[in-house]
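Asks: just need the structure, nothing else, for what follows:
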Amino acid sequence: MTRSRSACENHSLGSDHALLTLLLALAVARSPAAADRAAADRASAYLHYSLAQQARLSGDLDEALAEYRKAQRLDPQAGEIRADVARLLQQTGKSAEALAEAEAAVKAAPDSAETHLILAQLRHMQAQGDGNEQALRQASVEYEQALKLAPTDAATLLILASNVYPQLQEHDKAIAAWRRFLDLSPGSFEAYVQLGSQYLAKGDADSAATALQKAVELDPSSSRAYQALADTYARAQQNDQAILNYRKALELEPKSVRLHLALGEVLARARRNPEALKEAEAVLLADPKNRFGLDLQARALRDMRQFDKAGATADALLAQDRTDLKASYLKVTILEGRRDFAGAAGALEALLARPRAGEAAADSASTDRVFLVHLGFAY
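Replies: Below is the predicted model:
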């Protein structure tokens, strides 16, 4: 009886061992087949992906989407396929579906620069469409992640440097991005111009001037670089350098109204009124009704004590727009300059009694304070 039980137990143990051996053999035999099927699915997914690309290029977007969906079903973890589906949905006006697909693409393939890039682009479009700052910040995060995964992607770097960061007023990030771009493309004139602009926006005039001077060295035939450099010096109240560079820009672009006006304003600020008048006349020769040119001319004539001519120019401005407060105030300063305080007081009282329709309350109050101060002097 004991021997019989022992034999039975040994037989049972042997059977279990045989069963385990059989299951292991089946698992080993099944693994290559499963791997083969996965490889076959990926190959089929690539085929449908290729067909989708062909359909898209031929303009058959419905067929392209159908083929993309087939590829997705065969290889659901392929983030790049989802990214292309998102692009196609956006192209067909299905923005919400495109965004959902892009978010799924990032989840499926978080280490793919391509999936982060399409999500960034869609968030960016969303921000541009409705002025949504939160969407723009989300786009910034995705662009940064795409760039982290593809550090030499100059196109993504340019989007951040020239568009996203400036819109978000993140000047330090924009500066860093332009410097990083210059590491990739050290001879880029445009990058130095934009770098200078970002330094200027930050309030760092010295660094802006250094960057823009480099742009000038790269392309001395560009009026734009000299203009940007002159703008930088003008903002920093460095009048002589501003005048020098505006003149260099005008040598390259002598008919530029914008340059003549900018140079004229700096000359007027430096009390070089005859030269400022000459720039105003150059503007008015090209555009006789240019309001900025007329204003500059009137102020230069006033400060040269040519009050009759200054008054006539101010009247020409007011003839274009009787509600122009700046031109009316200019007229007051001309009357004050010729010491016609009674005339100035009358003009100021008329301005204080003006209709206020269309004026912002804060702006109106600020303007009135200036008028009241001058009225006190007139009396």
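
Asks: CA atoms for contacts and neighbours, from now on please.
Replies: OK.

Asks: leaving aside the residues next to it on the chain, what's closest to residue 63?
Replies: residue 55 (6.1 Å; Cα to Cα, 6 or more residues apart in numbering).

Asks: packing partners of the biggest helix by length in the chain?
Replies: For the chain, the longest helix by residue count, based on DSSP state H, is helix 2-57. Packing partners of helix 2-57 (3 or more Cα pairs under 8 Å, 6 or more residues apart in numbering; DSSP states H and E): helix 61-74.

Asks: orientation of the helix it packs on relative to helix 2-57 in degrees?
Replies: 160 degrees (axes from the mean of the first three to the mean of the last three Cα atoms, to 10 degrees).

Asks: circling back: can you give me how far the longest helix of the chain is from the chain middle?
Replies: In terms of Cα atoms, centre = their mean, to the nearest Å, the centre of helix 2-57 is set 55 Å apart from its chain centre.

Asks: re earlier: now do the residue nearest to residue 63 against residue 87, distance only.
Replies: 14 Å (Cα to Cα, to the nearest Å).

Asks: the more surrounded of these two?
Replies: Neighbours were counted for residue 55 and for residue 87 using other Cα atoms under 10 Å; residue 87 has more, 21 against 18.

Asks: skipping its backbone neighbours, what lies nearest the more buried one in space?
Replies: Excluding the flanking residues, the one nearest residue 87 by Cα to Cα, 6+ apart is residue 98, at 6.7 Å.

Asks: tally of neighbours for the one you found?
Replies: Neighbour count for residue 98, taken as other Cα under 10 Å: 25.

Asks: that one against residue 90, yeah?
Replies: Yes - between residue 98 and residue 90 there is a contact at 5.4 Å, judged by Cα atoms under 8 Å.

Asks: alongside the first, I'd like the structure of this one:
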Amino acid sequence: MDEVLAELLRRCDDGDAVALATVVETWRSAPHPAGAAMLVGPDGSVTGSVSGGCVEAALHESCQEALRTGRPALLRFGVTGRDAFAAGLTCGGTIDVYVERVTSAGFPELAVLAEAVRSGAAVAVLTCVRGPAGRLGRRIVAGPDDHHGTLGDTRLDEAAVTAGRRLLAEGRSGPLRLPPDDCGAADQVTVLVRSYAPPPRLIVFGAIDVAAELARIGVVLGYRVTVCDARPVFATARRFPQAQEVVVDWPHRYLAAEVAAGRLNERTAVCVLTHDAKFDVPALRLALDLELGFVGAMGSRRTHHDRLGRLREAGVTEAALARLSSPVGLDLGGRSAAETAVSIAAELVAVRNGRRGGRLRDATGSIHG
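Replies: Predicted coordinates for the structure are as follows:
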């Protein structure tokens, strides 16, 4: 559970009213994505951030105004005009932020949201941030199979929930612009989808020193990390304290069990670090046959070419081999376990954001994905 939601639950349980500011949409080099949030308590305390410090001071005043009046507002911050350094994003981006007063009475679906997040279920909050006054600020809490609350119109509810579930399945937050035909209103309605998806998985095969460092970084990056190795003397919780799960099993057998249980998807990353053919080949053969977000394998150039030959002999197609990142990692030149883990983690971030890696000084275009 993120810190803003945790603080929101604590405050509402205490009967407090809070102000919640949530990023609806970003353009250019805005530092935080849609869904980033900042909460201001009745005592003026701040939890979270929407811009990394660029507009928080101005936004704090808007939050206190929302607390006093109860009136929501959709605000835009950017670098245009003379306000660039007063209350703007001097990094060159623009953000829309929705500011609202939240109480437990005004958010009766909050308990449903809390239970879903605590249980690890995927859930999204759909909030009307632009539209008729009677619908502004109304919410739906939607899971993959059910939803609670209403935006004030049956057609709007159906359209928003259907589109919102698509974002939830991808683990993304952002705005939905629903035309009048879909929402029973005279003008377009904008609904913010704030997704609370279970964390993506990082499965590391091979209980080696690099795996320990990669587990540490993976947790920081927001992954749920599993370390798996068939050798019980190496696969211990003591050696991998950062990993949420340490499993003693053959990699391909563990992977097959996770497939059967429906616990793998396109947000799952698999890193094979054993560079031992009897472990690598069966695990990679299965992993490359699945629709995963990332499959990588560690090893020297010689190990890589030998592995490709063995995988071909095992029946892996060229199309499947093209999805394999081997040798895994970006070209950072590191040698230590920690440096190697940084290299692998850097590639995970690059692939997740559709980037090739490399130095920003030598690139053009948007810095943020």
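
Asks: let me see the TM-score of these two.
Replies: Once the chains are laid over each other, their TM-score by TM-score structural alignment, normalised by the length of structure 2 reads 0.22; 141 aligned residues with a Cα RMSD of 6.9 Å.

Asks: the residue nearest to residue 63 of structure 1 and residue 61 touch, don't they?
Replies: Yes - between residue 55 of structure 1 and residue 61 there is a contact under Cα under 8 Å: 6.6 Å.

Asks: got the contact list for the closest residue to residue 76 of structure 2 other than its chain neighbours?
Replies: Closest residue to residue 76 of structure 2 apart from its sequence neighbours, by Cα to Cα, 6+ apart: residue 96 at 4.4 Å. Contact analysis of residue 96 of structure 2 by Cα atoms under 8 Å, 6 or more residues apart in numbering lists 23-26, 74-77.

Asks: mind checking how far residue 63 of structure 1 is from residue 42 of structure 1?
Replies: According to Cα to Cα, residue 63 of structure 1 and residue 42 of structure 1 sit 20 Å apart.

Asks: an error on my part: the question was meant for residue 198 of structure 1.
Replies: 47 Å.

Asks: now the element after the helix or strand encompassing residue 314 of structure 1, going C-ward?
Replies: Assigned by DSSP states H and E, residue 314 of structure 1 belongs to helix 307-320. Moving toward the C-terminus from helix 307-320 of structure 1, the next helix or strand (DSSP H and E) is helix 325-337.

Asks: now do that next one and helix 307-320, the angle between them.
Replies: What separates the directions of helix 325-337 of structure 1 and helix 307-320 is an angle of 160 degrees, with the same axes, to 10 degrees.

Asks: quick one: contacts of helix 325-337 of structure 1?
Replies: For helix 325-337 of structure 1, the external contacting residues (Cα under 8 Å, 6+ apart) are 295, 299, 302, 305, 307, 310-311, 314-315, 317-318, 341, 343-344, 347-348, 351, 378.

Asks: among the residues you listed, which ones are buried?
Replies: Neighbour-count burial within those applies to 295, 299, 302, 307, 310-311, 314-315, 317-318, 341, 344, 347-348, 351, 378; the criterion is 16 or more other Cα atoms under 10 Å.

Asks: now do the helix holding residue 314 of structure 1: distance to the chain's middle.
Replies: Offset of helix 307-320 of structure 1 from its chain centre (Cα atoms, centre = their mean): 40 Å.

Asks: hmm, who's touching that helix?
Replies: Helix 307-320 of structure 1 is contacted from outside by 291, 294-295, 297-302, 324, 327-328, 330-331, 334, 337-338, using Cα under 8 Å, 6+ apart.

Asks: my guess is residue 8 of structure 2 contacts residue 39. True?
Replies: Yes - in this structure residue 8 of structure 2 lies within contact range of residue 39 using Cα under 8 Å: 7.5 Å.

Asks: now do the shared contacts for these two.
Replies: Common contact partners of residue 8 of structure 2 and residue 39 (Cα under 8 Å, 6+ apart): residue 18.

Asks: more neighbours, these two?
Replies: residue 39 (28 against 24).

Asks: give me the element the more buried one is part of.
Replies: strand 37-40.
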